[in-house]
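> here is my input; please provide its structure:
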Amino acid sequence: MTDHDLPVIAHWIDGAESAPTGGRTAPVYNPATGAVQAHVALAGEADIQAAIASASRGFAEWSGSSIAKRQSVLFAFRELLNARKGELAEILTAEHGKVLSDAMGEIARGQEVVELATGFPHLIKGAYSENASSGVDVYSLKQPLGVVGIISPFNFPAMVPMWFFPIALAAGNAVVLKPSEKDPSASLWLARLWKEAGLPAGAFTVLQGDKVAVDGLLEAPEVQSISFVGSTPIAQYIYETASKNGKRVQALGGAKNHMLVLPDADLDLVADSAVNAGFGAAGERCMAISVVLAVEPVADELIAKVTERITKLRIGNGADADEPDMGPLISGAHREKVASYVDIAEADGATIVVDGRGFSVDGHEEGFFFGPTLLDEVPTTSRAYTEEIFGPVLSVVRVNTYEEGLALINGGEFGNGTAIFTNDGGAARRFQHEVQVGMIGINVPIPVPVAYHSFGGWKKSLFGDAKAYGVHGFDFFTREKAVTSRWLDPATHGGINLGFPQNS
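So this is what the prediction gives:
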């Protein structure tokens, strides 16, 4: 098959696949083989306008639907997703590279938000105060925003959109999803499922593309809000540009998550957790543990245990029947970027305990594989320590006290996730109070909150006031009206009073 024979992944507009109007496309790779398996359309101005116009029409119909109707569509989507999630997992593995079990785990975490959203009537109801003043009642209404934009990253092409769109749709909004151009097919699969569930055409729109599509959503006056997950520089750009254009924004950025290991911790539990949190999904997740802060004298023993576990990890094609533990990175360019950070660490004086550079898989030599990498004594001044690597690289930094480790965590520019491993309840309680991070694990390495809480960090890990899903999500995707009402009683009406209203 030649490059010209490969399929082109299209937009989803007006409830159907929509051929792109421009000629721009980008390659979509199979990361395990390195081969181009499709091309994805890159939206031009006409595509952007068509998508937004479709969503505006969809909003007019969907927002006018009864709560009961909206809830029935959400339940139908939940059932369809649960029945067919294996199909979606295969798409994720083919385009992202993650192993099938990890893809199924991604979908399961997205399903939690779908299930939360099915109970939305309780979460969007207003409040009522009778006789707030004599004969005056005051009540509030929660109404949808309108057309809302979601810009999702490559690492979770199903879960991250599901953090936002179930709640947005439950509240009566219309969604325009701009997926990553690196793994775009999951978005169309989800769009077809919404159509089958009974969602009106236009209420869920997919706009494929790159920065042109992103800027189109950020600047369009019809788009009322933007939800984003990605790197911190892009999150800041999204926040500043969308805010300048009068939109609500929840922009979740990058991370450099630390695990603080106290001397009393169970080191076997710590080693298992560090390997799972550092190398799961090939480290391509914002909640990955990047740095182990080992309070001496545990570092040597812990490094030995982690090294032993790394040597047993199986790396390969995530679609293989004999499923490996870890798949490839998303692209060749990203693999080179990850390798560059290991080069930096080595040049800055770190010890390379396990080196994943140059790793390849037999039969998949062109795949974008990078072996699990363990670094020791990484200088805290090195860019390999201060910047997000987003790959299977775990750094160990040795500290002498709890206070020294805490200061390193709090001194970083990110505040996404962190964990402490200890058997001392007092130390754990102190840590959760003193650490300046939004999501904390106590003997839990990846503390992603369940759906009825909310996801989001502090500092440069979150731009905007609203976190993802939970109560924050329903607050973000609705706006409140307050109504002050008086119905006059003809028997007691006393004429005109031009004074300022006051209680009597």
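> going forward, measure contacts between C-alpha atoms and count neighbours the same way
Fine.
> which element is the residue nearest the centre of the chain on?
Geometric centre of the chain, nearest residue: Val160, 3.9 Å, by Cα atoms, centre = their mean. In the assignment (DSSP states H and E), Val160 maps to helix 159-170.
> what's the following helix or strand past that helix packed up against?
Per DSSP H and E, the first helix or strand lying C-terminal to helix 159-170 is strand 174-178. Counting contacts by 3 or more Cα pairs under 8 Å, 6 or more residues apart in numbering; DSSP states H and E, strand 174-178 is packed against helix 45-62, strand 147-151, helix 159-170, strand 204-206.
> give the next helix or strand downstream of strand 174-178.
helix 185-197.
> residues touching the closest residue in space to Glu181 that isn't next to it in sequence, list them.
Once flanking residues are discounted, Glu181 sits nearest to Gly209: 6.0 Å by Cα to Cα, 6 or more residues apart in numbering. Gly209 makes contact with Val40, Ala41, Leu42, Ala43, Lys178, Pro179, Ser180, Glu181 under the criterion Cα atoms under 8 Å, 6 or more residues apart in numbering.
> sequence B follows; please return its structure for comparison with A:
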Amino acid sequence: MRDITHFIDGASVAGTSGRYGEVFNPNTGAVQAKVALASPSEVDSAVASALRAQQTWALVNPQRRARVMFEFKRLVEARLEELAELLSSEHGKVIADARGDVQRGLDVIEFACGVPHAMKGEYTEGAGPGIDVYSMRQPLGVVAGITPFNFPAMIPMWMFGIAIAVGNSFILKPSEKDPSVPVRLAELMLEAGAPKGVLNVVQGDKTAVDAILNHPDIKAVSFVGSSDIAAYVYAHGTATGKRVQAMGGAKNHGILLPDADFEQATKDIVGAAYGSAGERCMALPVVVPVGRKAAEEIRERVLAEIETLKVGLSTDPAAQYGPVVTAAHKTRIEDYIQIGVDEGAELVADGRGFKLQGYENGFFIGPSLFDGVKPSMRTYQEEIFGPVLQIVRAETLEEAIALPSGHQYGNGVAIFTRNGRAAREFASRVNVGMVGINVPIPVPVAYHTFGGWKRSAFGDINQHGMEGVRFYTKTKTVTARWPEGAQDDSAFVIPTMQ
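A predicted model of the protein is given here:
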């Protein structure tokens, strides 16, 4: 059985806490590795290493830091298959989806390669008599990221790529459910030329999270996970004086207007709802058809489509999706399906009890479909995070806009229509942070920013793009004058730029 360790000060470090977590093979249900769970002292060691590294790394000019990011990108691309297979083996997503996980992380690394431009400040010549004003961006110091199980490559790279490029050092606390890829990424960052200690990986659970939040030398924390924990991280981190961005859960809606291309919309909705077994914060678990005709048509089309879906091993190239990450998560999803039945929703397709021949102990769930779901139902109000699609019917566009706008989560939303005016009105009015128009999963490209609203995000700065640069830097503004000769008494009053 493999032992998965920490990566501190440029080396693999065995756990000293005596506590370990189990890492499963989701295809078989068997334990394949044990991962060390850090104590506060191990977090202290990582921070001490990061402090030493950051003092010199911050002095490296942005162009040279960019060269390290270019080399890291090259190394990751060269090992894409290795990383995807490792990721798939612990998470359960199919290999093609695992490749996408790595690639979307690399998109942000590509953006980080432009750090010399992103770090530029502003300059005003002659703001007053002989006075120039300019600003500069400087790194915060040691920063940290706490990342979820569903994207063990992408989300860490979203965080540490920009943070390291602008001159910080980084402490990464990945999910203990699939912890191997983050360690491999840290090894490649060292190989790319980053000094040891610039990227440390501390494995762990709540003990490690609290140690990060309480550590006085960690200046900022980025988090992605459930909303309840995001709220905790934000409250606790800001209370200790840290800058915090904490991304939470989601209940993304797909609004389907009667004039939509139903053939394309069906494929988009099914892929967004069931891809990666629904374990995406930008999945599309709710479809809102407007009008009875649209509702009946999408129900029949989705039902026909999911009957053709192949649920299989994560290594099966023909499988559309694989198992969920753990037995506990499988039970949680199945419990939600039963809650939906008990609440009175119509279970059109039931994915419970799905068994893959030869892999009966794997964490597989077939695609489930509910119709007649009401906004008052718990299964609508809460995030299921599995291969479950709910149909919530609406009579008008106004009613359809109100559903995602009034929901506690506000991560993403999509509208399917050929009507440009309706789409424009929807995008303008809906109370959600990211909008797709005929795009089912509206994750922005790397040079824009990612972030939801309401209980989907805590903090006012989004991830990646220039928002990421702003999150991981502080602005210093300089007002400069080079006088000649004696000055008058104006120094005793508040200066103006008259």
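> quick one: closest of the helices and strands packed on strand 174-178 of the first structure to His122 of the first structure.
Nearest of these to His122 of the first structure, taken as Cα to Cα: helix 159-170 at 11.2 Å.
> and the closest one, how far from the second structure on average?
Compared with the second structure after the fit, helix 159-170 of the first structure shows a mean deviation of 0.7 Å (mean Cα distance after the TM-score superposition for the first structure).
> quick check: the residue nearest to the centre of the first structure touching Ser152?
Yes. Using Cα atoms under 8 Å, Val160 of the first structure is in contact with Ser152, at 6.3 Å.
> shared neighbours, the two?
Val229.
> returning to that earlier point: could you say what helices and strands the helix holding Val160 of the first structure packs with?
Looks like helix 159-170 of the first structure contacts helix 67-96, helix 100-118, strand 147-151, strand 174-178, helix 470-476 (3+ Cα pairs under 8 Å, 6+ apart).
> against the second structure, where does the third one fall?
Here strand 147-151 of the first structure aligns to the second structure at residues 142-146, judged by TM-score structural alignment.
> so what touches that stretch?
Applying Cα under 8 Å, 6+ apart, the set of residues contacting stretch 142-146 of the second structure is 47, 50-51, 54, 156, 159-160, 163, 168-175, 209, 212, 217-224, 472.
> so which bits of stretch 403-415 of the first structure are buried?
By neighbour count with 16 or more other Cα atoms under 10 Å, stretch 403-415 of the first structure contains the buried residues Gly405, Leu406, Ile409, Gly412, Glu413, Phe414, Gly415.
> the fourth one matches what in the second structure?
Okay, so that is Gly412 of the first structure. Checking TM-score structural alignment: Gly412 of the first structure goes with His407.
> give me the nearest residue to its match, chain neighbours excluded.
Gln381 (7.2 Å).
> give the contact list for that neighbour.
So Gln381 of the second structure contacts Lys251, Pro375, His407, Gln408 (Cα under 8 Å, 6+ apart).
> look up how far Pro375 of the second structure lies from the last one.
Gln408 of the second structure sits 11 Å away from Pro375 of the second structure when distances are taken as Cα to Cα, to the nearest Å.
> check the first one too.
When distance is defined by Cα to Cα, Lys251 of the second structure is 12 Å away from Pro375 of the second structure.
> who has more neighbours out of those two?
Lys251 (25 against 14; other Cα atoms under 10 Å).
> could you give the number of residues near the counterpart of Asn252 of the second structure in the first structure?
In the first structure, Asn252 of the second structure lines up with Asn257, judged by TM-score structural alignment. Applying other Cα under 10 Å, we find 29 residues neighbouring Asn257 of the first structure.
> Val249 of the first structure touches Gly464, doesn't it?
Yes. If you go by Cα under 8 Å, Val249 of the first structure and Gly464 touch, sitting 5.6 Å apart.
> settle it for me: which of those two has more neighbours?
For Val249 of the first structure versus Gly464, neighbours defined as other Cα under 10 Å are more numerous around Val249 (26 against 16).
> once you drop chain neighbours, what's closest to that one?
In space, and not counting its chain neighbours, Val249 of the first structure is closest to Ile226: 5.0 Å by Cα to Cα, 6+ apart.
> for Ala38 of the first structure, see how far away the one you found is.
Distance, Ile226 of the first structure to Ala38 of the first structure, using Cα to Cα: 28 Å.
> go on, His96 of the first structure?
For His96 of the first structure relative to Ala38 of the first structure (Cα to Cα), the value is 13 Å.
> out of these two, which sits in the busier spot?
His96 (29 against 20).
> is it true that the more buried one touches Asp183?
Yes. Assessed by Cα under 8 Å, His96 of the first structure is found in contact with Asp183 at 6.0 Å.
> what touches both of the two?
With Cα under 8 Å, 6+ apart, His96 of the first structure and Asp183 have common neighbours Phe154.
> nearest residue to Lys438 of the second structure in space, please, no chain neighbours.
Heads up, residue 438 of the second structure is Asn, not Lys. In this structure, Asn438 of the second structure finds its nearest non-sequential neighbour in Phe416, 4.7 Å apart by Cα to Cα, 6+ apart.
> what is the aligned counterpart of that neighbour in the first structure?
By TM-score structural alignment, Phe416 of the second structure lines up with Phe421.
> residues touching the aligned partner of Gly110 of the first structure in the second structure, list them.
Counting by TM-score structural alignment, Gly110 of the first structure corresponds to Gly105 in the second structure. Applying Cα under 8 Å, 6+ apart, we find Gly105 of the second structure in contact with Ala153, Met154, Ile155, Pro156, Met157, Trp158.
> quick one: Gly105 of the second structure from Pro440 of the second structure, how far?
Counting by Cα to Cα - Gly105 of the second structure and Pro440 of the second structure are separated by 20 Å.
> then Ile109 of the second structure?
From Ile109 of the second structure to Pro440 of the second structure the distance is 24 Å (Cα to Cα).
> count the neighbours of the counterpart of Ser226 of the second structure in the first structure for me.
Aligned against the first structure by TM-score structural alignment, Ser226 of the second structure finds its counterpart in Ser231. By other Cα under 10 Å, 19 other residues sit near Ser231 of the first structure.
> residues touching Ser231 of the first structure, list them.
Leu252, Gly253, Gly254.
> need the contact list for the counterpart of Gly457 of the first structure in the second structure.
The alignment partner of Gly457 of the first structure in the second structure, by TM-score structural alignment, is Gly452. Residues in contact with Gly452 of the second structure, defined by Cα under 8 Å, 6+ apart, are Met247, Gly410, Asn411, Gly412, Val432, Gly433, Met434.
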